[in-house]
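>>> Show me the folded form of this:
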Amino acid sequence: MISIQLAESDLKILGCFPVMSQLRPHIEQGKFIEQVRYQMKEGYQIALLELDEQAVAVAGFRISTCLALGKFLYIDDLVVDELKRSQGYGKQLFQWLIEYARNHGCEHLSLDSGVQRFAAHRFYLTERMSITSHHFGIQL
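Below is the predicted model:
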């Protein structure tokens, strides 16, 4: 059975690690809960799609407000288990995020995607997202 929910308990957060680490391999399992809890103090949340109580897709996100967009939901992390891709789980979780954003008064949903993530770009374009800006960064 498929369910989508917020990961609020340490057990649910830890259950997201095997999937999240496929996107963020630099994060150590022993520090994952601590890092997520720290980010939660700043509004970060994790939504997970479970199949038979096993996380197969996860999304880290936050709601914020800015002059350019108004109130928006920003997706920090979105990943489907590499063994479960192309089965509709990413689409289901993405649609859940859109509804969550609407239900929380957001006017916009956005994310950044690495330039090398071609399969992710195809997915976002299929989901009717537009390329609206370039993201620039500098390591400090």
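>>> rest of the way, CA atoms for contacts and neighbours
OK.
>>> Glu42 and Leu125: what is the separation?
From Glu42 over to Leu125 the distance is 29 Å, taken as C-alpha to C-alpha, to the nearest Å.
>>> before we move on, what about Gln22?
Distance, Gln22 to Leu125, by C-alpha to C-alpha: 22 Å.
>>> Following up with a second sequence; could you model it the same way so I can compare the two?
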Amino acid sequence: MLASTERILELTTQNQFLEAFPVLNQLRTDLTEGSYLELLTQMKQNGYKLFALYREQSIIAVAGISLQVNFYNKKYVFVYDLITDAAHRSQGYGYRLLSYINEWAKSNGAKFVALESGIQRIDAHRFYEEKLNYDKWCYSFRKPL
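Below you'll find the model as predicted:
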């Protein structure tokens, strides 16, 4: 449940994207503002959406998602990015934002919400499994080219 001073919005303007960058950059530390905007433009063409939880006028948490379809998940939402500002962690903001994404997914006909999390992020895994009832069901692999 959102507090009265909180709201969740899909970000759609350049100013909103720039406002979200300092929070997102806490997760994606290799990005510069320029590379962020360049990649975001390309990602949006492939259906990427960026949502933010605001408390009063400040962005506290950000989630980047897209609606996807494949053989094993059918229609689903993939969460690429989920980050709460370091000064506001462990206060339920990530939970509220991801709960909102779950409802958004359901209302858009998705059967699942899926995400990946770095192997070393033990606290994040506990959050997904214990607080949000996500199942750990596969490993994800990649190969640099």
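>>> Pull the distance from stretch 42-51 of the first structure to the chain's centre.
7 Å (C-alpha atoms, centre = their mean, to the nearest Å).
>>> any idea which element the residue nearest in space to the middle of the first structure lies in?
Centre of the first structure computed as the mean C-alpha position; nearest residue by C-alpha atoms, centre = their mean is Ala59, 2.3 Å away. Using DSSP states H and E, the element containing Ala59 of the first structure is strand 54-66.
>>> Which residues in that strand does the neighbour count mark as buried?
55-63 (16 or more other C-alpha atoms under 10 Å).
>>> Just tell me the aligned range of it in the second structure.
Counterpart in the second structure of strand 54-66 of the first structure, with TM-score structural alignment as the criterion, is residues 58-70.
>>> List the residues that contact Met1 of the first structure.
50-53 (C-alpha atoms under 8 Å, 6 or more residues apart in numbering).
>>> mean shift between the match of strand 54-66 of the first structure and the first structure?
Between stretch 58-70 of the second structure and its aligned stretch in the first structure, the superposed structures give an average distance of 0.5 Å (mean C-alpha distance after the TM-score superposition for the first structure).
>>> Give me the contact list for that stretch.
Outside stretch 58-70 of the second structure, the residues that touch it by C-alpha under 8 Å, 6+ apart are 19-20, 23-24, 47-54, 74-85, 88, 93-94, 97-98, 105, 110.
>>> Inside strands: which ones of those residues?
In this view, those that belong to strands under DSSP state E are 49-54, 74-84.
>>> Mind checking which of those residues are buried?
Those of those that meet the buried threshold are 49-54, 75-84, by 16+ other C-alpha under 10 Å.
>>> before we move on, the earlier item: just the closest of the contacts of Met1 of the first structure to Gly137 of the first structure, please.
Proximity of those to Gly137 of the first structure, judged by C-alpha to C-alpha, is greatest for Glu50, which lies at 33.6 Å.
>>> ok, which pair from the buried ones among the ones in strands among the contacts of stretch 58-70 of the second structure is furthest apart?
Greatest spatial distance in these: Tyr54 and Lys75, 28.2 Å, computed using C-alpha to C-alpha.
>>> which residues in the first structure does the longest helix belonging to the second structure match up with?
When the second structure is parsed with DSSP state H, its longest helix is helix 93-107. Using TM-score structural alignment, helix 93-107 of the second structure corresponds to residues 89-103 of the first structure.
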